[in-house]
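[1] following is a predicted model, sequence given first.
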Amino acid sequence: MEPKNRTRIPQLGKFLDRAEFIGLNRQSLTEITRKLFEEIRNDTITLSPDTDENRLVQLVLSRLDFLCQDLLVPLINATGIVLHTNLGRSPIEKSILDEMQESIGNYCNLEFDITNGKRGERYGHLTKKLSFLLGCEDAIVVNNNASAVFLILNTFASGKETIVSRGELVEIGGSFRVPDVMHASGTQLKEIGTTNKTKASDYLNAITPETAIMMKVHRSNFSIVGFTQEVPFEELIPLAQSKNIIDYYDAGSLSLYDAPYLGDEISARKLFEFAPSLVSFSGDKLLGSVQAGIIAGKKELIKKIKKNQLLRMLRVDKLTMAVLEKTLTRYIKHGPNAIKTHKLLSKSLKCMETQSDIILSHVTHKHKLSIGKTSTYAGGGSLPQHQIESLALIIDDHPKNAENMIKKLRNNGLIARIEKDHVVLDMRSIDDEELLNVASILNTVFEEHQ
């Protein structure tokens, strides 16, 4: 039987010597070409009978381009959720990324002491700045807050007991469960209180000779309301320290300073006025930097953490160190207004109204948009249930078209949300430099939607 596909397959080595492939990775080209030729032989690809070698070159280059496409692409966040976990949480100022290129693009003193010419302390680049900003004795950084929780428990409570309120045994995104992490760390969980009420006496009554830590966990993405009672961490600190037990707060997310959008949440500066033993929190949430787990507190305890062999598995690289250091430097020199996350969360309604007007002035079909008040959340497990007032551009379209509209926006790189059956672009999470791009995307989508 005559084969379905009559395309002539050239000799592999000679084919790869063609001028179109000069400067490209020959190993990658070989893999792609072999796969293509195999498909031709097995008739698993449909080609016209007159397909020549030039066409085969185009197919190989096309597959190479497809393989090399960046899958991590920039998006415009119009959901209003500033710390949107699925969209990368805290946005980083472009100027910070520009400033760090010189140090991270070349060799640097990551673990080198320039003064004495010997091996240096990796964490020393951040310790002084974190201690200054937080008002603590010492600090260390690992790759995320989950690692920080694990490392602290493993260092001080492996084989011993950790007391935690039953109402704080949380599960957050990605099935991260506090009880499971505690078990993996080697500590024995000792639950106290009830789901809705935990008293100081519950902590005291649970103490045994095996108790190593009194731990408080921020609930992150939910609240318990109604008939409730809990012990604030600032009250747990003296309670634990009076019994020579380590007090530890898994804060999840902390803002360095007080801000209107915090609601009832305590800032890091105020928290450390109570001299806690250990606190850990994320770098890419309210701090407004890169993913990291920041552990801060007593110098003697941080020293013991540094001696834990697990630290090497959890340490951060020079990229994380550089972004975090530049962020901390901005806080020290210019304050929170120099941090994009803080600026977005702090925007006034008047500012958002101005932003909306700028977008409207560049949109052709202005009649399809209206401005309305709304509310949003910080996101990322920060400030649970605390609503933040906001302003949105509302797309005036039939409710049945909302899903189709939000899909078209998404395909153009604009991530919005549906509220009351209408697509809204929440200005809370949109930066000034993105306004014209938003208008351009709206014009494109409205033209397609005619």
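    Everything's here; your move.
[2] for the rest of this, base every contact and every neighbour count on C-alpha atoms.
    OK.
[3] going along the chain, name the helices of the stretch 151-300 of the chain.
    178-185, 200-206, 233-241, 268-272, 299-306 (DSSP state H, counting those that start in this stretch).
[4] please compare the first structure with the one that follows:
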Amino acid sequence: MSDNPFRALPSVAKVLASPALAPAHESHPAAAVTAQVRAALDRLRDRLKAGEPLSADVDTIAREAMSALDAQSRPLLRSVINATGIVLHTNLGRSPLHEEAARAAYEAARGYLNLELDLATGKRSSRQSPVRAGLKAVTGAEGATAVNNCAAATVIALRAIAAGKEVVVSRGQLVEIGGSFRIPDVMAVSGAALREVGTTNITRLSDYERAITPNTAALMRVHCSNYRVRGYTKSVELEDLVALGRKHNLLVIDDAGSGQVADLTPFGLPGEPLISASVSAGADLVLFSGDKLLGGPQCGLIVGKADLIQRIEKDPLMRAFRLDKMTLAALEATLLLHRDAKKAVRDVPTLRMLTTPLAELKRRTESFAEWVREIPGVTLGVWEDEAFVGGGSLPDVSVPTVVLGLSAAGLSESELAARLRTGTPAVMARVQDGRVLLDLRCVLERQEAELLGALTIACAEHSPS
């Protein structure tokens, strides 16, 4: 017999004939099965070249190919339990939808609906009609429209009213947020020319006024998103900017960012600018996100003067930026919840998470901890900590919270966090001071049993026998 280990490798045909691959032939295309068998054999050859003493068992290779096929068939997007305490976690999709909004999106997706049809007259209608009514009701604006995110809202608003003209913005508000989204770049795409005024920390009303020229179309205030300038700093109030705009017959745009519709100050959270307040202050257009403090799906919302909204909706880019039927359905359902402010704070998941009393969170965490203590090899404690809103909202404001800190015998904190992150269901936790921290603030109550199961599997597999 030859001492060459490569000669012992089975042929592709032989592996394909293995009973271990029989399910794959029924559920996967023949080309995909063959490709995974070839890949498994290639990996085995590489390991043999490295000098590893390996068995070239046909069924083992077939099972490896079968595992690869199964993994390839699973969706990359998976449900995740958010135990980080960051409510608007950008990497986890920001706001979870209320059940009514999720159901509305599901119903829209699974069949037909009157997306652009007036059922009363049988004639074509605007897909904006349902969300326009809701936005006007909760903000007090004359007109409203929606596009696919807040960057798109900024682009199309500036393009419609200021293309080829100047827009005056404070230098301290020329922000960059996640994904290299920069206000100057967005303005350039819109065709508007940026005229920056003031300094990073100080911008006065007189700075705006001195920058006004015959080519000026608008004055713009931009929400500073996920950063703050502290110390010796000064900015212009929106009311004063509106008065200056009226004096010079200029439009005023308020890019309000996170889009707070419900007042959260009674719950101990600092006040973000309310959209209704921006409208009342006289801003001609107010732009904000739908998937942050509104608690809805990803979208960019524009409210303001009706004639300006009409100009925006006539822009050719509106078709490129328009919302699909699922997003529109979820947004309409979310806006219906906001018609009753108390109901919104109680029922919209994002707002409920932000306003959960510390005492209630402590009771819930201690109750959950009693179940976790039953897991062999686990050491845990419960203490107060701080969480953050996330998503560019209330950037440096911490929210008092309660965490469950745990460690598992035989596992480092990073290993335990990785086991939770890659398990089913996936669990995102925090790692701090040698422990894995679980914050139940963002864990839906219906997820608690799943979280306990994920912890049990992650810890029990590696606990001492």
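    Ah, there it is. Computed from a prediction, not measured in an experiment: that's the story for all the values here.
[5] which residue packs closest to the residue nearest to the spatial centre of structure 1, ignoring adjacent ones?
    Centroid check for structure 1 by Cα atoms, centre = their mean gives residue 89 as the closest residue, at 3.8 Å. Excluding the flanking residues, the one nearest residue 89 of structure 1 by Cα to Cα, 6 or more residues apart in numbering is residue 83, at 4.1 Å.
[6] surely residue 146 of structure 2 touches residue 300?
    Yes - applying Cα atoms under 8 Å as the test, residue 146 of structure 2 and residue 300 come out as touching, 5.7 Å apart.
[7] the more surrounded of the two?
    A count of neighbours by other Cα atoms under 10 Å puts residue 146 above the other of residue 146 of structure 2 and residue 300, at 30 against 25.
[8] show me what contacts the more buried one?
    Taking Cα atoms under 8 Å, 6 or more residues apart in numbering, we find residue 146 of structure 2 in contact with 128, 131, 132, 153, 299, 300, 301, 302, 322, 323.
[9] so which of those is the most crowded?
    Top of these by neighbour count (other Cα under 10 Å): residue 302, with 28 neighbours.
[10] need the counterpart of that residue in structure 1.
    Correspondence of residue 302 of structure 2 to structure 1, assessed by TM-score structural alignment: residue 295.
[11] and what of residue 83 of structure 2?
    That one, residue 83 of structure 2, aligns with residue 78 by TM-score structural alignment.
[12] as JSON lines, the contacts of residue 146 of structure 2 with distance to residue 8 of structure 2 would be great.
    Converted to JSON lines, the contacts of residue 146 of structure 2 look like this (distance: Cα to Cα, whole Å):
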{"residue": "128", "distance to residue 8 of structure 2": "67"}
{"residue": "131", "distance to residue 8 of structure 2": "67"}
{"residue": "132", "distance to residue 8 of structure 2": "70"}
{"residue": "153", "distance to residue 8 of structure 2": "63"}
{"residue": "299", "distance to residue 8 of structure 2": "58"}
{"residue": "300", "distance to residue 8 of structure 2": "61"}
{"residue": "301", "distance to residue 8 of structure 2": "65"}
{"residue": "302", "distance to residue 8 of structure 2": "68"}
{"residue": "322", "distance to residue 8 of structure 2": "59"}
{"residue": "323", "distance to residue 8 of structure 2": "58"}
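[13] quick one on the thing from earlier: closest to residue 116 of structure 1 out of the helices of the stretch 151-300 of structure 1?
    Nearest to residue 116 of structure 1, of all the helices of the stretch 151-300 of structure 1, is helix 299-306, at 21.7 Å by Cα to Cα.
[14] superposed on structure 2, what's the mean shift for that closest one?
    After superposition onto structure 2, helix 299-306 of structure 1 sits on average 0.4 Å from its aligned residues (mean Cα distance after the TM-score superposition for structure 1).
[15] ok so the residue nearest to residue 89 of structure 1 is a strand residue?
    No - Residue 83 of structure 1 sits outside any strand when classified using DSSP: H, G, I helix; E, B strand; the rest coil, being coil.
[16] what's the burial count for it?
    Residues near residue 83 of structure 1, counting by other Cα under 10 Å, number 26.
[17] same thing with residue 2 of structure 1?
    Neighbours of residue 2 of structure 1 under the rule other Cα under 10 Å: 5.
[18] how near is it to residue 40 of structure 1?
    14 Å (Cα to Cα, to the nearest Å).
[19] re the thing from before, want to throw the helices of the stretch 151-300 of structure 1 into TSV with mean neighbour count and distance to residue 31 of structure 1?
    As requested, these are arranged in TSV below (neighbours: other Cα atoms under 10 Å; distance: least, Cα to Cα, whole Å):
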stretch	mean neighbour count	distance to residue 31 of structure 1
helix 178-185	18	42
helix 200-206	15	62
helix 233-241	18	58
helix 268-272	18	53
helix 299-306	16	45
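[20] show me the one of those that comes nearest residue 360 of structure 1.
    Closest approach to residue 360 of structure 1 among the helices of the stretch 151-300 of structure 1 is made by helix 268-272 (39.3 Å; Cα to Cα).
[21] the closest one vs structure 2, average offset?
    Helix 268-272 of structure 1, aligned to structure 2 and superposed, deviates on average by 2.5 Å (mean Cα distance after the TM-score superposition for structure 1).
[22] what does that helix rub up against?
    If you take Cα under 8 Å, 6+ apart as the criterion, helix 268-272 of structure 1 is touched by 133, 134, 135, 136, 234, 254, 255, 256, 257.
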